[in-house]
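**Q** Below are the sequence and a predicted model for it; my questions follow.
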Amino acid sequence: MLLDIKNLRKDYTRGQQTFAAVNNVSFSMASDDFVCIMGKSGSGKTTLLNMIAGLLTPTQGKIIINDTNLFELNDQQVSAFRNQHIGYIPQGSSLLPNLNAIDNIRLPFYLTKREPQTCLSYAQSLLEKANISYLQEAFPANMSGGEMRRIAILRALICKPQLIIADEPTSDLDDESSAEIMQLLTEINQQGTALLIVTHDNDVASYSQKVLKMSAGKLLT
């Protein structure tokens, strides 16, 4: 099993009241799964994804990826593990405006002090496979929303992760761009990368192998 979530909970305190944004969630994924989590805004979807990505610490529970309990690691180890095993695609535009496309894609190599030049040919091959080689030297200000989202996906792939996590990957895109993004993500999954997506869009969910529904912090069965 690639991913095993056990009794995961995240509490927040507002004033004198404590509430569970994620409440006792458990599920698992194999290495070739494509899973979609659906739910309304405020249902806990993004909080759940951010814990799985190692960006938030749970109040209780376990996140086990490749037999490693993520939160038995310290902050530096979690960051290194995420860089090696998880590709994260946050919601909205997440590219650095002062970097062109090829450097945005290679950004994870900069952050871990590895030499970005060593992954240049791979980054170029990703651009070619996504049919956007023409964007290599382009800056985000000169890209469409769909183009920026594709670059963000390629950035998530640059370290060859086993798991891609995407938060509303087609939000604010038109129908044509959304379909292109989902086709790209489907191809990535078919090539052997597990895919976990959060969305409120039924059309996006239709691409997945399994749909989980979330409400008030809980996964519905």
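**A** Received it, and whenever you're ready, just let me know what you need.

**Q** alpha carbons only for contacts and neighbour counts from here, please
**A** OK.

**Q** My reading is that T18 is in a strand; is that accurate?
**A** Yes - under DSSP: H, G, I helix; E, B strand; the rest coil, T18 sits within a strand.

**Q** Around it, count how many other residues there are.
**A** For T18, the neighbour count with other C-alpha atoms under 10 Å is 10.

**Q** Next up, the contacts around the spatially most central residue of the chain.
**A** The centroid of the chain falls nearest to I165 when counting by C-alpha atoms, centre = their mean (2.3 Å). Shown in contact with I165 (C-alpha atoms under 8 Å, 6 or more residues apart in numbering): 49, 53, 86-89, 195-197.

**Q** same thing but 10 Å
**A** Applying C-alpha atoms under 10 Å, 6 or more residues apart in numbering to I165 gives the contacts 35, 49-50, 52-53, 86-90, 153, 156, 194-198.

**Q** Quick check: next helix or strand after the helix or strand containing it?
**A** Using DSSP states H and E, I165 sits in strand 163-167. The first helix or strand that comes after strand 163-167 along the chain, using DSSP H and E, is helix 175-190.

**Q** What residues sit buried inside stretch 58-75?
**A** Across stretch 58-75, burial judged by 16 or more other C-alpha atoms under 10 Å covers 58, 61-65, 69-71.

**Q** here comes the other one, which I'd like you to weigh against the first:
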Amino acid sequence: MLIEANAITRRYGQGDIAVTALDQVSFEIDAGEFVAIMGPSGSGKSTLMNLLGLLDRPTSGQLIFNGRDVGSLSHDQLAASRNRDIGFVFQGYNLLPRHSALENVEIPLIYSGVGRKHRLQRSRAALQAVGLSHRCDHGPTELSGGEQQRVAIARALVSNPALILADEPTGALDSRTGTEILDLFKRLHIAGRTVIMITHDENIARHAARIIKLKDGKVLSDTRAAPQCTDDAKPAPADKLSGAMPHALSKTQQ
């Protein structure tokens, strides 16, 4: 079990002005699942994303991540676990504009103290796995939106995290490029990765194998769906994702 949420509640403020963003939410997520958490604005999905990303702690209830009670961790322990265990992918890519694709992917490894030789090896392999080995030396302004998001995914993968947490990862992309990114997440899932995707769009959520719907801070439904995967564009086939970079991409080989 990677994540276990037991009646987690998150409130902001106190007394009469307190706002309950999450109310007694419970679920479990196994390692290797591809889960979409969806809901409209105000449903609590962003609050839940912050909890799952170890950016916040529940007001009450228990959230277990990778065998550890989040509520018992210090700020330093939360920061260390975020860097080690979670790869973030955001709608806005969040790439450093004056650095190359390769340098952007290296960043988590620098924070982890990985030596330069191994950093370069792992970062190049991560970019190769997402179909961008030919763009290593290009900066963000020289890359398309889809290419920038692939760099962000490579950066999320390079530390070999337990979880890939993606917040509206296709929100800034056209529909075709968005489908390419969703197919890449699907291939990561097939290769053994745990992927949690936050979205307000049901059409996007349907690409996942499981959908948890939130409404007014509560779990409205938790269903398993037949995941969609188109073949219009294939930036990296599953065999490359599981074989090209065993230490940073594939969980099935560990």
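**A** Sure thing, it's come through. Keep in mind the model is a prediction, meaning the values are calculated, not measured.

**Q** which one among the buried residues of stretch 58-75 of the first structure gets closest to L96 of the first structure?
**A** For the buried residues of stretch 58-75 of the first structure, the closest approach to L96 of the first structure (C-alpha to C-alpha) belongs to L70, at 27.3 Å.

**Q** which ones are touching the closest one?
**A** Per C-alpha under 10 Å, 6+ apart, neighbours of L70 of the first structure: 51-54, 57, 62-64, 77-78, 81-82.

**Q** Over to I158 of the first structure?
**A** I158 of the first structure makes contact with 83-84, 87, 105-109, 119-120, 122-123, 126, according to C-alpha under 10 Å, 6+ apart.

**Q** now those as a markdown table including secondary structure, distance to E187 of the first structure and neighbour count?
**A** A markdown table is the format used below for these (DSSP: H, G, I helix; E, B strand; the rest coil; distance: C-alpha to C-alpha, whole Å; neighbours: other C-alpha atoms under 10 Å):
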| residue | secondary structure | distance to E187 of the first structure | neighbour count |
| --- | --- | --- | --- |
| N83 | helix | 21 | 21 |
| Q84 | helix | 21 | 17 |
| G87 | strand | 15 | 27 |
| I105 | helix | 18 | 29 |
| R106 | coil | 21 | 26 |
| L107 | helix | 23 | 20 |
| P108 | helix | 22 | 20 |
| F109 | helix | 24 | 19 |
| C119 | helix | 21 | 16 |
| L120 | helix | 22 | 16 |
| Y122 | helix | 17 | 15 |
| A123 | helix | 17 | 26 |
| L126 | helix | 12 | 21 |
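
**Q** quick one: the helices in the first structure?
**A** Ranges of helices in the first structure, per DSSP state H, are 45-52, 75-85, 101-105, 107-111, 120-129, 145-157, 175-190, 202-205.

**Q** and S94 of the first structure, which of those is closest to it?
**A** helix 145-157 (7.0 Å).

**Q** Closest to S133 of the first structure out of the contacts of I158 of the first structure?
**A** Distance to S133 of the first structure across the contacts of I158 of the first structure (C-alpha to C-alpha) is lowest for L126, with 8.4 Å.

**Q** wait, doesn't that closest one sit right on C159?
**A** No - with contacts counted by C-alpha atoms under 10 Å, L126 of the first structure stays clear of C159, the gap being 11.6 Å.

**Q** so what sits against both of the two?
**A** Shared between the contact lists of L126 of the first structure and C159 (criterion: C-alpha under 10 Å, 6+ apart) are residues I105.

**Q** Run through the residues that contact S100 of the second structure.
**A** Applying C-alpha under 10 Å, 6+ apart to S100 of the second structure gives the contacts 106, 135-142, 151.

**Q** cool, S178 of the first structure as well?
**A** Counting by C-alpha under 10 Å, 6+ apart, S178 of the first structure touches 146, 149, 169-172, 184, 203-204.

**Q** Not counting residues beside it along the chain, what's closest to N98 of the first structure?
**A** Of all residues not flanking N98 of the first structure in the chain, F139 sits nearest, at 7.2 Å (C-alpha to C-alpha, 6 or more residues apart in numbering).

**Q** doesn't I105 make contact with the one you found?
**A** No - F139 of the first structure is beyond contact range of I105, at 11.7 Å (criterion: C-alpha under 10 Å).

**Q** overlap in contacts of these two?
**A** 95, 99.

**Q** Go through the contacts of S178 of the first structure and name the one nearest K218 of the first structure.
**A** V204 (20.9 Å).

**Q** burial count for the closest residue in space to that closest one that isn't next to it in sequence?
**A** Distances taken as C-alpha to C-alpha, 6+ apart put M182 closest to V204 of the first structure, at 6.9 Å, once the chain neighbours are dropped. As a burial measure, M182 of the first structure scores 19 neighbours (other C-alpha under 10 Å).

**Q** Next up, the contacts around M182 of the first structure.
**A** Counting by C-alpha under 10 Å, 6+ apart, M182 of the first structure has contacts 169-170, 188, 203-208.

**Q** do the same with I188 of the first structure
**A** Residues counted as contacts of I188 of the first structure (C-alpha under 10 Å, 6+ apart) are 153, 157, 164, 182, 194-195.

**Q** tell me which of the residues you listed is nearest to T13 of the first structure?
**A** Nearest to T13 of the first structure among the contacts of I188 of the first structure is I164, at 30.2 Å by C-alpha to C-alpha.

**Q** What count of nearby residues applies to that closest one?
**A** Burial of I164 of the first structure is recorded as 24 neighbouring residues (other C-alpha under 10 Å).

**Q** do T186 of the first structure as well
**A** As a burial measure, T186 of the first structure scores 17 neighbours (other C-alpha under 10 Å).

**Q** now do F185 of the second structure
**A** Neighbour tally, F185 of the second structure, other C-alpha under 10 Å: 24.

**Q** Done for today, thanks.
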